[in-house]
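Asks: Sequence plus predicted model, see below.
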Amino acid sequence: MGAGRVPKEGTPMILGLQPAALIDHVARVDWSLLSRIPGDSGGSFPVAIEELEHILSEVKTHILSSPDEPSPIRTMAGGSVANTIRGLTAGFGITCGIIGAYGDDEQGRLFVSNMSFNGVDLSRLRMKKGPTAQCVCLVDEVGNRTMRPCLSNAVKIQADELTREDFKGSKWLVLRYGIFNLEVINAAIRIAKQEGVFVSMDLASFEMVRKFKLPLLQLLESGDIDLCFANEDEASELLRGEKNADPEAALEFLAKHCQWAVVTLGAKGCIAKHGKEIVRVPAIGEAKAVDATGAGDLFASGFLYGLVKGLSLDECCRVGSCSGGSVIRSLGGEVTPENWQWMYKQIQIKGLPIPEIHK
């Protein structure tokens, strides 16, 4: 199913574009804290560094500790693309690299050590003077998350810093839609296409789709996006105002512009389309959601693993549902060693090819 060249030795098969490195501070809190911080609970709303530090200090007094989460706050490299790329290297043994920039601070060093510990190639990650982006992810009793990112003055890579050398020999580029990174996204896609690299894009959030739909439609209509992932909210936002805006209609719309289109439906699984083929795959019943952070990102890891291994559309979705199900079993967007083991078992039960890394 997947096409393209075999990457040369030492070249990552999959590249992630995350212009700004990001550190996530993930904590389980009781709802009373959520009512005391600005913005609606559930969404993602940017804050200044003072506000972020204030929330972190508040968090310490509103922690929900549980016997299976010994450490109440988990700090790790974050960002949707970093989650997907780290999942591909750590859980699936696929060679991956990340393109972006990190600051010369403690958070930057943490991002680098977390990603390199997980086997991600950092030769395309540049260090710059200035702060590294951070995000507080507050998770309530039922696993819903509220995010407060602080990105305003964070260092990031610029469009004119990308080179063809960065992309040469890789097979896929993974990116996330975002209006603030539109220039660097467009530059990366342009170079990727010159180098014959497939492009996978995630729609980021329903707020992003709602507020910046026009540039998103231009990206999709360019024909340069080969694979698009959307969740249910993003999918319905994409067709807002049409008489039929259900996930199936959104899947058809995405599939008109992309070779592969996937709409994830949370507990209801996912639907996907490639050419004329449409599949619907249920979620894994045994996955108990502690924290939904990273479910879509890790679903993408499994799906992309399936594509580079030449699995069928149905199998790609099934592996995706196993990896998406593995990350929600603990806090944050990084899968724990126990949950990778859980995932391999699920993949085995379903008769799918087990990643070499585990054999």
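Replies: Perfect, I can see it now.

Asks: going forward, measure contacts between C-alpha atoms and count neighbours the same way
Replies: OK.

Asks: so after the helix or strand harbouring Arg318, what's the next helix or strand?
Replies: Using DSSP states H and E, Arg318 falls within helix 313-327. Later in the chain than helix 313-327, the nearest helix or strand by DSSP H and E is helix 337-349.

Asks: can you give me the strands in the stretch 151-300 of the chain?
Replies: Secondary structure of the stretch 151-300 of the chain (DSSP state E, counting those that start in this stretch): strands at 172-176, 198-202, 227-231, 260-264, 270-274, 277-281.

Asks: Columns distance to Tyr305 on top of the ones you listed, output as a markdown table?
Replies: What follows is the strands of the stretch 151-300 of the chain, written out as a markdown table (distance: least, CA to CA, whole Å):
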| stretch | distance to Tyr305 |
| --- | --- |
| strand 172-176 | 11 |
| strand 198-202 | 13 |
| strand 227-231 | 13 |
| strand 260-264 | 14 |
| strand 270-274 | 15 |
| strand 277-281 | 17 |
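
Asks: and here's the other structure:
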Amino acid sequence: MRIAVTGSIATDHLMVFPGRFADQLVPDQLAHLSLSFLVDDLEVRRGGVAANIAFGLGSLGLTPQLVGSVGDDFAEYELWLKRHGVDTGAVHVSATRQTARFMCLTDQDGNQIAAFYAGAMAEAADTGLGGMLSGPARPDLVLVCPNEPAAMLRFTQECRDHGVPFAADPSQQLARLNGEEVRRLVDGAAWLFTNEYEKALVLERLGCTEDDVLDMVGAWVTTLGAAGVRIDRRGEEPLTVPAVPGVRALDPTGAGDAFRAGFLTALSRGLSERTAARLGCVVAGAALESVGSQAYEADTARLTEVFAAAYGQEAAREVEPSWGARS
């Protein structure tokens, strides 16, 4: 299965302030705020939802095609992704903007001051998928992840126009979308991915029932955090898969992206939805035990061992033959 992953590509700049923000605020001077914080630590991490998922797919043996907009500062990041099996040929490089950045300062109480610079992501809607979708090597599935909202809507419509299956993963961009835009994004999707809160937002935005949404999509995959994942289809009993037990969570960032990578890898290998959900949970667990969205290693022996411990040896024997040559 050829998978194209569209969406955000960014770097995260994470800083830690050893004091408390509250101690630096003078109540009667807040209208003239001017502060500078000397930080003890800076971590620069590779991120962006589409890049995270593509990294996971590539690490698991697929050759996903990444589609997004970046600046000319993307060169080092691009080499990293290519080393992990990602095809970056469809990534647009802006002539004027830099790659998106998330900048976050955290104090000792866990309070945060953050800023997100969209940068080149603002140009995502300018480059459509038409050529990719009509060519001989067109993808079997397009995953539409958080991006410039106009780009998300354009990509889903192009998939419909060209008869290419797509998966909708609106995630944090649900806050920016109105009901009609959400409908345009999810209607006709082969897969709809959300977490529990995003699921409630979809229903609220659309003003309809879960069954109404299931009439629009092939299947709705809802990640449930420590409770695992649930897959719903219209007229069928829900499929619920528990999470991997005993995971020592160090960093939740990117765990949902890792789940999607594991899930879609299993489907691309022709495995069942239950096995796909289980593999998604295993890969998400590996991401949780690492600091950074792309810090985990897809060691197949280790993943199979964790799979067997969580879901049984017989289940592990089903997934083990799927580890193979890059595809």
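Replies: Now that the structure is in, tell me what you want to look at. What you see is a predicted model, and the numbers here were worked out from it, not measured in a lab.

Asks: Please state their TM-score.
Replies: Once superposed, the chains reach a TM-score of 0.79 (TM-score structural alignment, normalised by the length of the second structure), with 306 aligned residues with a CA RMSD of 3.6 Å.

Asks: coming back round to it: got the angle between the helix holding Arg318 of the first structure and strand 270-274?
Replies: 140 degrees (axes from the mean of the first three to the mean of the last three CA atoms, to 10 degrees).

Asks: just to revisit the earlier point, would a markdown table of the strands of the stretch 151-300 of the first structure with mean neighbour count be doable?
Replies: Shown next, in a markdown table, are these (neighbours: other CA atoms under 10 Å):
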| stretch | mean neighbour count |
| --- | --- |
| strand 172-176 | 25 |
| strand 198-202 | 22 |
| strand 227-231 | 24 |
| strand 260-264 | 26 |
| strand 270-274 | 22 |
| strand 277-281 | 16 |
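
Asks: Nearest to Gly87 of the first structure, out of those?
Replies: Nearest of the strands of the stretch 151-300 of the first structure to Gly87 of the first structure, taken as CA to CA: strand 172-176 at 12.7 Å.

Asks: Could you tell me where the helix holding Arg318 of the first structure falls in the second structure?
Replies: Using TM-score structural alignment, helix 313-327 of the first structure corresponds to residues 273-287 of the second structure.

Asks: can you tell me the distance between the two ends of stretch 101-110 of the first structure?
Replies: 13 Å (CA to CA, to the nearest Å).

Asks: Can you mark which positions in it are buried?
Replies: Residues of stretch 101-110 of the first structure classed as buried: Ala101, Tyr102, Gly103, Gln107, Gly108, Leu110 (neighbour count, 16 or more other CA atoms under 10 Å).

Asks: And for stretch 112-119 of the first structure?
Replies: Val112, Asn114, Met115, Asn118, Gly119.

Asks: Nearest spatial neighbour of whichever residue in the second structure pairs up with the first one, chain-adjacent residues omitted?
Replies: What that stands for is Val112 of the first structure. In the second structure, Val112 of the first structure lines up with Glu78, judged by TM-score structural alignment. Spatial nearest neighbour of Glu78 of the second structure, excluding adjacent residues (CA to CA, 6 or more residues apart in numbering): Thr88 at 7.1 Å.

Asks: Trace that neighbour over to the first structure, please.
Replies: Looks like Thr88 of the second structure aligns to Leu122 there (TM-score structural alignment).

Asks: residues contacting its match?
Replies: Gly97, Ile98, Ile99, Val112, Met115, Ser116 (CA atoms under 8 Å, 6 or more residues apart in numbering).
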